[in-house]
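**Student:** Sequence and predicted structure are below.
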Amino acid sequence: MSDNIVTQPHSVSCTPSRAARELDLKRSEFELAVHLGRIRTTPDEGGGGRRVPRTEIDRLRSEPGFPETLRESVLAVGTGDGAALMEVPPTRFTRLARVGLVVPVRFYLNRYRAVVWMYLADELRQFAADKTNSFLLTGRTPETLRSQLAAGVDLRARNWRGRHLGFLLRQTDGPWQRAGALAGFLDPLHVAEIVKDPYERAHLNRFRPGPPAHGTPGTPGAHLAEKIMTADHPDEIAWLRFDLERTLDEARADQPAPRPSPQPFRSTPAPPKPVASSSLPEPAPTHPAPTHPAPTHSAPTHLALTHPAPQPDTPDEPDRPTRGLLSRLRRRRST
């Protein structure tokens, strides 16, 4: 699909808001027209979203009955107006929608956080005009439908998901984008079971669309929109899982998911060689700090430190002359 799309320079294309003004459409009407394929868009070469070619605007403006015809083709109505178009009571209209005979085209949340389903007026007129549906509009509801309603069947959200998925797939440009669109309708746990590689899962999440904006992320309205966006029927989940696996195989064959580049090889540095003890400088000797006894009197400290303590008394040595006289007397006696 990407080979058939030529990106338009800004001189020959315009933004969606500018295109809506030139086509005399409200922004919601313009988005629905794009959703339904009434207005063709192209990707912006600068990565700024979708743009509308000038040739497409000229084509729509040249059609007979513009702009009323274009605006009428994207008119969406609620349950009350839809029942009036089909000339049935609102309760019967709701039953037809719950069993999937009329399909919503979009939804919004009212101030009470209740889901309000919107239906395309053109489709409702066509359904009512088809003679094969006349038995559904009058008389008793067929037994098969009554049994489904009694079992609590409500296919409005599922049918909207199928329609919205078709719109997203028409906007994709490759297998990874298609896989991302499919993953957007599955619970993240289902996606993790299918895509076990974390790098593939991260690449896939780049193309995973979110639900239509309904309030700030994390608010009850946003949680309700996420719930409507997520498949909850077992057969619907099985179909989405199968299609996601098949599309992922195509995506891997087309272009593998990017991975971080391997780190360059770095040899582990050798540990430092031990240095011989003789070459190391000897550590400076450490001496314990000298201790001095506390002074016992009030003498100044500098006197106690500069004068050594008195030594104990020692006997005086005898005089040398006296020692010599005694020696001579001893020698005489011996002779």
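**Tutor:** All right, it came through fine. Small disclaimer: the values here were computed from a predicted structure and weren't measured. Residues are numbered from 1 along each chain as shown.

**Student:** When you work out contacts or count neighbours from here on, use the C-alpha atoms and nothing else.
**Tutor:** OK.

**Student:** ranges for the strands of the protein?
**Tutor:** Assigned by DSSP state E, the strands in the chain fall at 13-14, 42-43, 50-53, 76-77, 104-109, 115-120.

**Student:** now these as TSV including mean neighbour count and distance to Ala202?
**Tutor:** Listed next are the strands of the chain as TSV, based on neighbours: other CA atoms under 10 Å; distance: least, CA to CA, whole Å:
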stretch	mean neighbour count	distance to Ala202
strand 13-14	21	32
strand 42-43	18	23
strand 50-53	22	23
strand 76-77	22	37
strand 104-109	20	29
strand 115-120	19	32
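
**Student:** how about those, which one is nearest Arg161?
**Tutor:** Closest to Arg161 of these is strand 104-109 (CA to CA; 9.4 Å).

**Student:** Mind listing residues that contact that closest one?
**Tutor:** Here strand 104-109 makes contact (CA atoms under 8 Å, 6 or more residues apart in numbering) with 76, 97, 115-120, 156, 159-160, 163, 214, 221.

**Student:** pretty sure Gly80 is in contact with Val88, am I right?
**Tutor:** No - contact criterion CA atoms under 8 Å: Gly80 and Val88 do not qualify, at 9.7 Å.

**Student:** about what we covered before: which members of the contacts of strand 104-109 are the farthest-apart pair?
**Tutor:** Across those, no pair lies farther apart than Leu120 and Gly221, at 23.6 Å, counting by CA to CA.

**Student:** Could you find the closest non-adjacent residue to Ala225?
**Tutor:** Pro211 (6.1 Å; CA to CA, 6 or more residues apart in numbering).

**Student:** quick one, what contacts the one you found?
**Tutor:** 225-226, 229.

**Student:** same thing but 10 Å
**Tutor:** 164, 184-185, 222-230 (CA atoms under 10 Å, 6 or more residues apart in numbering).

**Student:** Next, work out how far apart it and Ala238 are.
**Tutor:** Applying CA to CA, to the nearest Å, the value for Pro211 to Ala238 is 20 Å.

**Student:** between the contacts of Pro211, which is closest to Ser279?
**Tutor:** Nearest to Ser279 among these, with distances taken as CA to CA, is Gly184, at 70.8 Å.

**Student:** surely that closest one meets Gly162?
**Tutor:** No - using CA atoms under 10 Å as the test, Gly184 is too far from Gly162 to be in contact (11.9 Å).

**Student:** ok, structure two:
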Amino acid sequence: MAVDEGARSVTVTPGRAAQELELGRDEFRLAIQLGLVRTVPAGESGRRRVERDELDRLKAAPDFPAGLRDRVHAIGTADAAALLEISPERFTRLARTGHVSPVRFSLNRYRAVVWTYLAEDVAALGRTCPALLTGRLPLELRERLAAQEDLRPRNWRARRLGVLLRATDDPWAQAAAMASMLDPVQVAEVVDDPYERAHLDRLRPPEPPGTPVRAPARDIAERLARADDPDEILWHRLSLALALDEARTRGPAPHPGDAGPGREREESPEPWVPVRRRTPRRPVLRAAPSLPPGPPPSPAESAPPRPSTPPGPVLVPAVRAAAIERPPSRAAARAGLLARLRRRRTGGGRGRGRKRPVSWP
């Protein structure tokens, strides 16, 4: 705990450091990205702070604060063209052919890449190549532009890799910085050991400041951060292989179970001994007592006698008996019809004025 208090007493937060250096938030972030302001990790949270000695060193410069502000002054395409007194289209052609390297990029609302350049680099281009600012471009540049060549992403990756390599002396961290420029498939082809790949992934440098969070824009940013040209991929593969050879000579990558600093190797547990279960015995089946020898009984003797029942009358169902009765005679049917007609004449039937009851369906 005392160490943490001492570390906090000699370091300041990034916001406080930006105020003391008289830089804006974007300017201070760019100064850290370019390595002009060195930071140190603070605790296990992953946040970084600025040491007081670093602030004193920057303030002691004779051109402070104007010199530091000029070194982190970034401009866009329009401002760069105005600084060189050329058209924005001509400056874009010079940037695509690699005459000036961008320092960072961003995505606008249309997801178009907007490159930013250091004002010092733009001014240096005007001093070193004044012939490219006027007249027709050379034939070589026109042919490269006709072939849709664009070196801005590659130059930005080269600048970023240089900053990452200068920021650390650990060979494994430098190898991780080189691996961040390649696709995971390319890294797996160069690094065969899965434990080494996991170690490189843990040491992977953080994403550039201002990386988009949403998926569509983030995919574009990740594609720009990885090498895409065949010769660039080959160069990074060779550089990664050489960096791995140097890192292995310093020390191998940690494997599971290795003893780290201040931690002893875990003892292997005792071998597992299987326990034999006690199985119950099967019951012993004893044979039945044997019968005395003799001839086997016949089936008639062994079967019990069946009781005899006296024969009785055969019962016929009532439905069947009613079905076999004779129908009424023709004379009886005629007499019944005459009786119904007599009752109707004498008024025993229904009157004419009486309505028939209604039956609803």
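**Tutor:** Everything's here; your move. Source: prediction; values computed, not measured.

**Student:** Could you check which of Gly184 and Gly162 of the first structure is surrounded by more residues?
**Tutor:** Taking neighbours as other CA atoms under 10 Å, Gly184 of the first structure and Gly162 compare with Gly184 leading, 25 against 14.

**Student:** Need the counterpart of the more buried one in the second structure.
**Tutor:** By TM-score structural alignment, Gly184 of the first structure lines up with Ser180 in the second structure.

**Student:** again with Val116 of the first structure
**Tutor:** Aligned partner of Val116 of the first structure by TM-score structural alignment: Val114.

**Student:** surely its match meets Ala78?
**Tutor:** No - look at Val114 of the second structure against Ala78 with CA under 10 Å: they stay out of range, at 11.1 Å.

**Student:** Point to the residue nearest the middle of the first structure.
**Tutor:** Centroid check for the first structure by CA atoms, centre = their mean gives Asn205 as the closest residue, at 7.7 Å.

**Student:** Look up how far Ala181 of the first structure lies from that one.
**Tutor:** Taking CA to CA, one finds Asn205 of the first structure at 10 Å from Ala181 of the first structure.

**Student:** Please give me every residue in contact with Arg25 of the second structure.
**Tutor:** 14-15, 18-19, 31 are the contacts of Arg25 of the second structure under CA under 10 Å, 6+ apart.

**Student:** Need the counterpart of it in the first structure.
**Tutor:** In the first structure, Arg25 of the second structure lines up with Arg27, judged by TM-score structural alignment.

**Student:** How much space separates its match from Ile39 of the first structure?
**Tutor:** Taking CA to CA, one finds Arg27 of the first structure at 13 Å from Ile39 of the first structure.

**Student:** Between its first and last residues, how far does stretch 165-185 of the second structure reach?
**Tutor:** End residues of stretch 165-185 of the second structure are separated by 22 Å (CA to CA).

**Student:** again, but for stretch 107-117 of the second structure
**Tutor:** 15 Å.

**Student:** just to revisit the earlier point, measure the residue nearest to the match of Gly184 of the first structure when sequence neighbours are not counted to Ala82 of the second structure for me?
**Tutor:** Once flanking residues are discounted, Ser180 of the second structure sits nearest to Arg204: 6.5 Å by CA to CA, 6+ apart. From Arg204 of the second structure across to Ala82 of the second structure, the span is 39 Å (CA to CA).

**Student:** Neighbour count: those two, which is higher?
**Tutor:** Arg204 (18 against 12).

**Student:** Trace Ser239 of the second structure over to the first structure, please.
**Tutor:** So, by TM-score structural alignment, Ser239 of the second structure is matched to Asp243.

**Student:** meant to ask about Asp228 of the second structure, not that
**Tutor:** Checking TM-score structural alignment: Asp228 of the second structure goes with Asp232.

**Student:** hang on, the earlier thing: mutual contacts of Gly184 and Gly162 of the first structure, please.
**Tutor:** Ala231.

**Student:** And for the residue nearest to Leu141 of the second structure when sequence neighbours are not counted, the neighbour number?
**Tutor:** Leaving aside its sequence neighbours, Leu141 of the second structure sits nearest to Thr97 (CA to CA, 6+ apart; 6.9 Å). By the criterion of other CA under 10 Å, Thr97 of the second structure has 20 neighbours.

**Student:** what sits against Thr97 of the second structure?
**Tutor:** Contacts of Thr97 of the second structure (CA under 10 Å, 6+ apart): 91, 140-142, 144-145, 148-152.

**Student:** got it, and Ala253 of the first structure?
**Tutor:** 175, 247.

**Student:** how close does the counterpart of it in the second structure get to Thr168 of the second structure?
**Tutor:** Matched by TM-score structural alignment, Ala253 of the first structure corresponds to Thr249 in the second structure. Using CA to CA, we find Thr249 of the second structure at a distance of 17 Å from Thr168 of the second structure.

**Student:** Quick check: the match of Asp228 of the second structure touching Asn159?
**Tutor:** No - in this structure, Asp232 of the first structure is not within contact of Asn159 by CA under 10 Å, at 11.9 Å.

**Student:** So which of the two has more stuff around it?
**Tutor:** The neighbour comparison of Asp232 of the first structure against Asn159 (other CA under 10 Å) goes to Asn159, with 20 against 15.

**Student:** Need the counterpart of that one in the second structure.
**Tutor:** Matched to the second structure by TM-score structural alignment, Asn159 of the first structure sits across from Asn155.

**Student:** can you check Glu72 of the first structure too?
**Tutor:** Checking with TM-score structural alignment, Glu72 of the first structure has Asp70 as its match.

**Student:** what's that match in contact with, if anything?
**Tutor:** Counting by CA under 10 Å, 6+ apart, Asp70 of the second structure makes contact with 27, 63-64, 118-120.

**Student:** how close does Glu246 of the second structure sit to Gly162 of the second structure?
**Tutor:** Relative to Gly162 of the second structure, and taking CA to CA, Glu246 of the second structure is found at 18 Å.
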